[in-house]
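Participant: Quick one: sequence and predicted model below, then my questions.
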Amino acid sequence: MNRFMFATGIENSDPTLQGGRVRVDQMRDCGHDEHYELDFDLALEIGVNALRYGAPLHRTFVGPGRYDWSFPDATFGALRRRNLTVIADLCHFGVPDWLGDFQNPDFPELFAQYAGAFAHRYPWIQLYTPVNEMYICALFSGKYGWWNEELTTDRGFVTALKHLVRANVLAMHAILGVRPDALFIQSESTEQFHARVPEVLAQEAFLNETRFLSLDLNYGRDVSARMLEYLLDNDLSHQEYTFFLKHQLKPHCVMGNDYYATNEHCVFPDGHLEASGDVFGYALITREYFERYRLPVMHTETNAPQGPRGREAVDWLTKVWANVLKIRNDGVPVMGFTWYSLTDQMDWDTGLRERNLRPYPVGLYDLERRVRPVGTAYRDLIRAWQGVLPTQSAALILPLALSATPAQGDRRSFHLE
């Protein structure tokens, strides 16, 4: 089955706030728990052929080796009855209360056990994002003090990062043990930092290296001497660094790139950052990531608020899609495109730092499940391009399996060198 993936997703972020006293649960707060059958039908109505979707980890992983599959059985069963390719999103910014937070050194191994159990439970799923946006999760939890452990130190960031990436690597191994032809779409934020004045050029350079750390470790790529010193100074051991270098899973990976208007940042003399808007844009920055890792690419997230004119989201869709076509036509193998998410989200206007239950109008549908202008525009875009891309743009194709359970030993893989 070879096709370009037009995707959306069901937002399932679940970090904790206020010292763990408040749990964000986007599936609950956006009404998906109640309307999942309708949501899956709306995805088909828009015309997508792939859905980023995950069980709520904090409700499913109830203890070491203990799982409550009741909700995922219902939802993944409903998805299997529809003609949608599932990209299973297993950890999206939070862990169960009993695991604490991302400073917990037991998290990687326990999460890998969960990933293996999930793959056993749903052997028909081939595509996975084990841990979503590892860099952003570590940054917001360990450095910015917004979520989960709410730390504001480099050590907090590095500790969260090493545990998140180790969890991702071990989960990939666990899933491959069940589904040897599994493919992993990383879904990582595509970042860029710009110096406001010459005095911050060194800080800009440092930040433009740290943005790569999650993928460097995940793909077993040696970091620079400066980054290695930074990691070792902030509680990464030589043994832990060697672990990342020896686990070479690139042949099973697609580099997922998320890009929003807030992904580029101005660096100011006092050290603070501000969103700069799309100065370079998705095409230029993604090419930089592609040249670094030489992996097939999937555009895995973007959105924009509908705005006062009612067309701001449509204009953003048009711009980002043009960037995707640009890099495909220039020879970067792009496998898919994603508007995230299917419905409006809740409280992302504050980066989930507060639980105000305030809708954020970025969905293809609003929370009453009424289509937004960007939903209509995305439907029309899919209809126009779905039959053209496989033959008229330079790209590789994903080896997607038609069967629910592959033959033992079938380890299909691909990579670029």
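Facilitator: Noted; the coordinates are in hand.

Participant: From here on, just use CA atoms for contacts and neighbour counts.
Facilitator: Fine.

Participant: His254 sits in which helix or strand?
Facilitator: I think there's a mix-up here, since residue 254 is Val and not His. Element membership for Val254, per DSSP states H and E: strand 253-258.

Participant: Over to Phe111?
Facilitator: Using DSSP H and E, Phe111 falls in helix 107-121.

Participant: Show me the contact partners of that helix.
Facilitator: For helix 107-121, the surrounding residues in contact (C-alpha atoms under 8 Å, 6 or more residues apart in numbering) are 61, 64-65, 90, 99, 125, 130, 163-164, 166-168, 170-172, 174-175, 177-179.

Participant: ok, now with 6 Å
Facilitator: With C-alpha atoms under 6 Å, 6 or more residues apart in numbering as the test, helix 107-121 has contacts from His163, Arg166, Ala167, Leu170, Ala171, Ala174, Ile175.

Participant: Turn the residues you listed into a markdown table, including secondary structure.
Facilitator: Written out in a markdown table, the entries for the contacts of helix 107-121 read as follows (DSSP: H, G, I helix; E, B strand; the rest coil):
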| residue | secondary structure |
| --- | --- |
| His163 | helix |
| Arg166 | helix |
| Ala167 | helix |
| Leu170 | helix |
| Ala171 | helix |
| Ala174 | helix |
| Ile175 | helix |
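
Participant: tell me how far the next helix or strand after the helix holding Phe111 is from the chain's mean position?
Facilitator: Where DSSP H and E defines the elements, the next helix or strand beyond helix 107-121 is strand 127-131. Remark: strand 127-131 is offset 8 Å from the chain centroid, using C-alpha atoms, centre = their mean, to the nearest Å.

Participant: also this one, for the comparison:
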Amino acid sequence: MKIEEQPFIWAVGIENTFVTQIERGERPLDEYDLTQHYQFWKEDLDRARESGASMIRYGIPWHLVEKEENIFDWSWVDGVMDYFKNHRELVPIIDLMHYGTPHWLKNEFANGKYPDYVARYAKEFAKRYGHFIKYYTPLNEPYVNAEFCGLNAVWPPYLEGLSGFYSLMTQLGKGIINTVNEIQAVISDARFVHVDATKKYFSYDPRLQEEVKLWNENRFVMWELVQGRISEFHPLYDFMLEYGVSPDTLTWFQNNQITIDIIGLNYYPQFSVHEVKRDKKGYIIYPHILGGGEELKEIVEEVHKRYQRPIFITETSFRGSEEERLKWLDECYDTCLQIQKDDIPLLGLTWFPFFDLVDWEYRTSGKSIEEELLPFGLYTLTMKDGVLQREKNRVGYKFEKLAKKRRESNC
């Protein structure tokens, strides 16, 4: 049964950011390593099944699978995929790309052959596991990827500014399209969940409304690109050309457009809503403003109006106390019910991350893993004698109660 035909889906996801290049003196950010998931993956997946979740977003460490160019080592992945094969009640949506690239790929996403290399890796995965793995995210959060790697020069290849942002976004977009095509050539019934971060911009300053309009359009750039929508009549067309994208590149996307199966929205109350304003020096800034269910509903309605495709909340959670997370879980679920009552095909929600994660700042902070643990999860991580203990917290128990109640009601 396709997930579009199922009752409301409760899902979880294990944080799987992989940024392991250390040429500039940073520490490798491999969340599976830092949270000891490589060691305790089976126990973690057992907990995910026990949570009441019927789906899980699960990432593949490309940097370990293909340590040498075109030589693939699936030994660790084999064990995990066998688990999914033997436990069909927990269906994985495979995150093929979650930021990091192999070390042999010089210039990372800026490498001209990146779109071909990532698609080759995806095809190898599909050939090996595609007889039972049907759901894929070609690349998680292109917007954040291009932001960290191309706009703000935080991660390799350390590009900067809007020219860097769009250069990376077009590279990532080509990789997404090539990945979809290569997997479909192997798995005719593959389904793709195209996941990106949600953004909502607003301003109290009437002089900044054009800026708000621009960024509220730019938040959709990945979905617009891969569907070949950005032509000379598109509101982003001239803006992208101004920052270095060639007309030929946008024509390539028009000629190689793909159809989106499912839209995945990652919404975080603390990170998804931005106020556009000027600082004391007159510069335009975009600080985060705490959002809630109302903003999530508005975003879902806008996405559905634009694309008319099934929607999945593929990430949501709240960084904070158990009380704050419990409050958001209830609010988010209530919002999802309201959205469904409006006949919008919202498939379900994903609590992400399943257990606490290590802050991305770990790469440069010099702090210990324990000091960098962030309280997001249904399970709390606590270091004891060098081992990160997993303890189900009150949010985990509430998630399990809601998921099982909804599943039993079959509505």
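Facilitator: Yes, it's here. None of these values were measured; they are calculated from a predicted model.

Participant: follow-up on the earlier one: what's the matching range in the second structure for the strand holding Val254 of the first structure?
Facilitator: Mapping strand 253-258 of the first structure onto the second structure (TM-score structural alignment) gives residues 261-266.

Participant: in that stretch, what's buried?
Facilitator: Ile262, Ile263, Gly264, Leu265, Asn266 (16 or more other C-alpha atoms under 10 Å).

Participant: cool, stretch 190-202 of the first structure as well?
Facilitator: Using 16+ other C-alpha under 10 Å as the test for burial, stretch 190-202 of the first structure gives Thr190, Glu191, Gln192, Phe193, His194, Ala195, Arg196, Val200, Leu201.

Participant: repeat for stretch 223-241 of the first structure
Facilitator: Neighbour counts over stretch 223-241 of the first structure (16+ other C-alpha under 10 Å) mark Val223, Met227, Leu228, Tyr230, Leu231, Asn234, Asp235, Leu236, Tyr241 as buried.

Participant: swap in stretch 24-41 of the first structure?
Facilitator: Those buried within stretch 24-41 of the first structure under the rule 16+ other C-alpha under 10 Å are Val24, Asp25, Gln26, Met27, Asp29, Cys30, Gly31, His32, Tyr36, Asp39, Phe40.

Participant: Stretch 350-361 of the second structure now?
Facilitator: Those buried within stretch 350-361 of the second structure under the rule 16+ other C-alpha under 10 Å are Thr350, Trp351, Phe352, Pro353, Phe354, Phe355, Asp356, Leu357, Val358, Asp359, Trp360.

Participant: for stretch 85-93 of the second structure, same thing?
Facilitator: Within stretch 85-93 of the second structure, the residues that count as buried by 16+ other C-alpha under 10 Å are Lys85, Leu90, Val91, Pro92, Ile93.

Participant: roughly how far is stretch 262-281 of the first structure from the heart of the chain?
Facilitator: 21 Å.

Participant: For it, give me every contacting residue.
Facilitator: Glu191, Gln192, Phe193, His194, Ala195, Arg196, Val200, Ala261.

Participant: try it again with 10 Å
Facilitator: 189-201, 203-204, 207, 259-261, 282, 285-286, 304, 319-320, 323 (C-alpha atoms under 10 Å, 6 or more residues apart in numbering).

Participant: Restricted to helices, list these.
Facilitator: Counted as lying in helices by DSSP state H, out of the contacts of stretch 262-281 of the first structure, are Leu201, Gln203, Glu204, Leu207, Tyr282, Ile285, Thr286, Lys319, Val320, Asn323.

Participant: circling back to that earlier point, mean per-residue distance, the strand holding Val254 of the first structure versus the second structure.
Facilitator: Comparison of strand 253-258 of the first structure with the second structure after fitting gives an average deviation of 0.7 Å (mean C-alpha distance after the TM-score superposition for the first structure).

Participant: In the second structure, what stretch matches the helix holding Phe111 of the first structure?
Facilitator: Under TM-score structural alignment, the match for helix 107-121 of the first structure is residues 114-128.

Participant: thinking again about what came up before, and the strand holding Val254 of the first structure, what other elements does it pack with?
Facilitator: Helices and strands touching strand 253-258 of the first structure, by 3 or more C-alpha pairs under 10 Å, 6 or more residues apart in numbering; DSSP states H and E, are strand 127-131, strand 183-185, strand 188-189, helix 282-293, strand 297-301, strand 336-339.

Participant: go with 6 Å
Facilitator: Here strand 253-258 of the first structure touches strand 183-185, strand 188-189, strand 297-301, going by 3 or more C-alpha pairs under 6 Å, 6 or more residues apart in numbering; DSSP states H and E.
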